[in-house]
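K.L.:
Okay, structure incoming, though there's no sequence with it:
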């Protein structure tokens, strides 16, 4: 796989340097740690800080969601690897305004461990209160009776949106955590993989698949899915993904949802909108209203081919967070 890089060992540092230099009106790098980035826009005293983070390779996540209405800072990990506790702690110290900081991250062992360690360090060394909410929206990664084992994939975007809005509304730390957890509880995703991505350090594929195959339920890091078979039409793929989501959700006729059709890196928007067309048809047939929709690359996997579909069930509280204005380098909503 051809890549426009220099030394594979430096891809994350050079990406971060380029990103910060490209968006100086949004984000800055902390001198204490080059993997710690924070918003340049001063937040008011007693606002709960929102800290997101995870492995590189998922751009525009996670750096792209630091800005007004979403996150105040981000800790950057190696490709597909959790950031270590130290950059997380440095961001925590920088964005704390006296009301504590909420960590938002996917349900992966490395993230759980490192963010947990950073939270302990913030409490013991800095006397900063830390709350946390994990994203676990991937229906394919565990059965419903083991939901606590599910991975976080594209649905993390809705968790960031909800928590960022709640913090802007002036809610206390416990309320911000509650709303983030509520967003996660009401969000489900399913994905399909078509082609692998290639890690810069090894140039090896993240998974193996034949040219005429697809894999349902594939993870964002190439984790095995639940079914591999011949490539189907866009409508058949959308039918399968939405069916699994609806079977896992408590949705009834008249309910409203936010929809995200997320590209994994190399899938053209043409394909994503064809998928969205069918999602819209299915939900209309079910009497479920799409309140707001998002189509594009929101949480990717380098140049992986494929997409995921995410639904978040809305009520008045979550609708208010979805509507909240956002101004980030990679995502703007008025």
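P.N.:
All right, it came through fine. Since the model is a prediction, treat every value here as computed from it, not as a measurement.
K.L.:
C-alpha only now, for contacts and for neighbours.
P.N.:
OK.
K.L.:
Show me the helices in the chain, by range?
P.N.:
11-22, 85-95, 109-126, 156-168, 173-185, 234-248, 269-286, 316-323 (DSSP state H).
K.L.:
could you dump those to a markdown table with mean neighbour count?
P.N.:
Formatted as a markdown table, those follow (neighbours: other Cα atoms under 10 Å):
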| stretch | mean neighbour count |
| --- | --- |
| helix 11-22 | 15 |
| helix 85-95 | 23 |
| helix 109-126 | 17 |
| helix 156-168 | 27 |
| helix 173-185 | 22 |
| helix 234-248 | 17 |
| helix 269-286 | 16 |
| helix 316-323 | 17 |
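K.L.:
Of all the ones you listed, which one comes closest to residue 298?
P.N.:
helix 156-168 (7.3 Å; Cα to Cα).
K.L.:
Alongside the first one, take a look at this:
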């Protein structure tokens, strides 16, 4: 294992200290329990949007904290859910009195721990709602989930509801918007290599030099199938076709196309794949009105990519375009 770390047991805490050093004035980082909050929180009268999950997927979620997106994120250990006390601590730091929206990816540990926190918060009189993103079309169930996994769709979900909350939308509106995004988002990923968790010290799985895993999860979970390595055209087709048929997306749809690196895929290859996906969608009469390309929800150093499509309407487009200022996304400010 070759990684830029000191003690693998301290990798998350050390990274959070670096995150705080890199973004003074934007973020406030606490260590026990670990919480990353926007520096100006709580914002009085504003719905607070809180998310979190295992570390190792950066910039998700800590890189999306700031005006126009998340009020706080709870980073767990690598590939491990945050604890209920982390979620409670995050809410206590950012509760502006207008309610809390918890954004949760559909993994068993995340769902259980956020639900436990929500019950405890509700018992204390906090108006808290929970939404669960489950956009991965690759599998219905996996080692980590009951039902579909939450993957790339988490990014547009956090951006859209975060923007609405920033503009003063109430909790009911934020929850409704979240439901619309979840219902209209589909994703699928693939891998060429496995990630290596620092405290484990070896890859999560092995692939031969002429193999790829299609439908991989963001923790290195198995996908739909192991297949012979294809070229870029074949890889994009293997990801795009299941997405298009699942919702389904049809001629005349307006979409956001998000082409994501799993951490080890360079932008040269990512833009190549994105261009193929855009051409395939144009051939089907699907209009790509917004794009996002880059490593935004990763799996440590895994080589691979994912595609996410969100079917847009004017309301979703408005909130996607709204200003945002976070370590990983920034426009309009």
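P.N.:
Yep, that arrived. As the structure is a computational prediction, the values presented were derived from the model and not from experiment.
K.L.:
sorry, back to before: which of the helices of structure 1 sits closest to residue 310 of structure 1?
P.N.:
Of the helices of structure 1, the one closest to residue 310 of structure 1 (Cα to Cα) turns out to be helix 234-248, at 8.1 Å.
K.L.:
according to the alignment, that closest one goes to what range in structure 2?
P.N.:
Per TM-score structural alignment, the counterpart of helix 234-248 of structure 1 in structure 2 is residues 232-246.
K.L.:
mean distance, that stretch to its aligned residues in structure 1?
P.N.:
Once fitted to structure 1, stretch 232-246 of structure 2 is off its aligned match by 0.8 Å on average (mean Cα distance after the TM-score superposition for structure 1).
K.L.:
what's in contact with that stretch?
P.N.:
With contacts defined as Cα atoms under 8 Å, 6 or more residues apart in numbering, stretch 232-246 of structure 2 is touched by 137-138, 186-190, 214-215, 249-250, 272-273, 276-277, 306-307, 309.
K.L.:
So which of those belong to strands?
P.N.:
186-190, 214, 306-307, 309 (DSSP state E).
K.L.:
could I get those as CSV with distance to residue 13 of structure 2?
P.N.:
Shown next, in CSV, are those (distance: Cα to Cα, whole Å):
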residue, distance to residue 13 of structure 2
186, 33
187, 30
188, 31
189, 29
190, 29
214, 33
306, 28
307, 31
309, 33
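K.L.:
which of these lies closest to residue 151 of structure 2?
P.N.:
Proximity of these to residue 151 of structure 2 (Cα to Cα) peaks at residue 187, which lies at 7.0 Å.
K.L.:
So what does that closest one match up with in structure 1?
P.N.:
In structure 1, residue 187 of structure 2 lands on residue 189 (TM-score structural alignment).
K.L.:
Who are the contact partners of that match?
P.N.:
So residue 189 of structure 1 contacts 137-139, 153-155, 245, 308-311 (Cα under 8 Å, 6+ apart).
K.L.:
swap in residue 334 of structure 1?
P.N.:
324-327.
K.L.:
Among those, filter down to the buried ones and hand me the ChimeraX syntax, if you would.
P.N.:
Selection of buried members from the contacts of residue 334 of structure 1 for ChimeraX, criterion 16 or more other Cα atoms under 10 Å:
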select :324,326,327
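K.L.:
Widest-spaced pair of the contacts of residue 334 of structure 1?
P.N.:
The most distant members of these, if one measures by Cα to Cα, are 324 and 327, lying 10.2 Å apart.
K.L.:
tell me, what's touching the two both at once?
P.N.:
By Cα under 8 Å, 6+ apart, the residues touching both residue 324 of structure 1 and residue 327 are 69, 333-334.
K.L.:
Now tabulate those residues in CSV and tack on distance to residue 267 of structure 1.
P.N.:
Formatted as CSV, those follow (distance: Cα to Cα, whole Å):
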residue, distance to residue 267 of structure 1
69, 28
333, 23
334, 26
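K.L.:
List just the nearest of those to residue 26 of structure 1.
P.N.:
Distance to residue 26 of structure 1, by Cα to Cα, is smallest for residue 69 among those, at 12.4 Å.
K.L.:
That closest one touches residue 326, doesn't it?
P.N.:
Yes. Between residue 69 of structure 1 and residue 326 there is a contact under Cα atoms under 8 Å: 4.5 Å.
K.L.:
So among the contacts of stretch 232-246 of structure 2, which ones count as buried?
P.N.:
Taking 16+ other Cα under 10 Å as the criterion, what is buried in the contacts of stretch 232-246 of structure 2 is 137-138, 186-190, 214-215, 249, 273, 276-277, 306-307, 309.
K.L.:
Which member of the residues you listed is positioned nearest residue 176 of structure 2?
P.N.:
Distances from residue 176 of structure 2 to these, taken by Cα to Cα, are shortest for residue 186, at 18.0 Å.
K.L.:
Name the nearest residue to the closest one, ignoring sequence neighbours.
P.N.:
residue 135 (4.6 Å; Cα to Cα, 6 or more residues apart in numbering).
K.L.:
Now do the same for the one you found: its match in structure 1.
P.N.:
By TM-score structural alignment, residue 135 of structure 2 lines up with residue 137.
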